[in-house]
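*Asks:* Model the following, please.
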Amino acid sequence: MKEITFYQCFRENILNGSKTITIRDDSEKDFKIGSIIDVFTFEQHQWFAKIKILAVTPIQFSQLTEMHAQQENMTLTELKQVIRQIYPNVEQLFVIHYQLVSTDDVNER
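*Replies:* Below is the predicted model:
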């Protein structure tokens, strides 16, 4: 089964549903629509959720909008800064839309 990692600082936003997309580069675009993916923290590789991939859409950095920022639970300025820190000089990106399926919350099990 495929997996995806997120920085720890995004964990709560994923779990509470305020972050519903992730923007990645070409190396992480090959998720199959409908697949269930294990989600781990980047820093400690700690599992915390499963997500269902809903869509993978190509986008240019210059095409990012407030809508994308809202789906990432940040401002457009913050989103562009984060993306540039992670992917400096990358113009071709991919928006991965996902839905939370299960979490590490014991009340969810």
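*Asks:* contacts, neighbours, all on C-alpha from now
*Replies:* Noted.
*Asks:* remind me, longest helix of the chain?
*Replies:* helix 76-86 (DSSP state H).
*Asks:* got the buried residues for that one?
*Replies:* Residues of helix 76-86 classed as buried by neighbour count (16 or more other Cα atoms under 10 Å): 76, 79-80, 83.
*Asks:* Next, the structure of the following sequence, for comparison with the previous one:
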Amino acid sequence: MDKITFFTKLERQILSGKKTATIRDGSESHYLPGQVVEAFTLEDDRKICKLEIIGITSNLRGIHNAWHFCFYFKFSVYGTMF
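*Replies:* Reported below is the predicted structural model:
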């Protein structure tokens, strides 16, 4: 299963369902709608939950003209989607 990381300070927002999107650069553009990934904290590599990627908006221009992708996700715990 693929892995995605978030800053620890975002963990509560992810678990509460308030954070439902993330913007990533081209090096993390391999995620697909319907794909389930495990979310971990960036700082200490602690597992947060599983997320299902439900949509992708690509071709966003970011800082210094780098290509960025916005991934929309829904939260799941221990494999149960809701």
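*Asks:* Closest to Gln46 of structure 1 out of the buried residues of helix 76-86 of structure 1?
*Replies:* Gln46 of structure 1 lies nearest to Ile83 out of the buried residues of helix 76-86 of structure 1, by Cα to Cα, at 22.5 Å.
*Asks:* Tell me where structure 2 has strands.
*Replies:* 3-6, 21-25, 36-41, 47-61, 67-77, 80-81 (DSSP state E).
*Asks:* Kindly calculate the angle that the fourth one makes with strand 67-77.
*Replies:* It refers to strand 47-61 of structure 2. Taking axes from the mean of the first three to the mean of the last three Cα atoms, to 10 degrees, one finds strand 47-61 of structure 2 and strand 67-77 inclined to each other by 150 degrees.
*Asks:* What is the equivalent residue in structure 1 for Tyr74 of structure 2?
*Replies:* In this structure residue 74 of structure 2 is Lys, not Tyr. Counting by TM-score structural alignment, Lys74 of structure 2 corresponds to Gln99 in structure 1.
*Asks:* Hmm, that match is touching Leu54, no?
*Replies:* Yes - judged on Cα atoms under 8 Å, Gln99 of structure 1 makes contact with Leu54 at a distance of 7.0 Å.
*Asks:* sorry, back to before: export the strands of structure 2 to CSV and append columns for mean neighbour count and distance to Arg12 of structure 2.
*Replies:* Conversion of the strands of structure 2 to CSV gives the following (neighbours: other Cα atoms under 10 Å; distance: least, Cα to Cα, whole Å):
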stretch, mean neighbour count, distance to Arg12 of structure 2
strand 3-6, 15, 11
strand 21-25, 15, 14
strand 36-41, 20, 11
strand 47-61, 17, 9
strand 67-77, 19, 12
strand 80-81, 10, 18
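*Asks:* I am finished for the moment; much appreciated.
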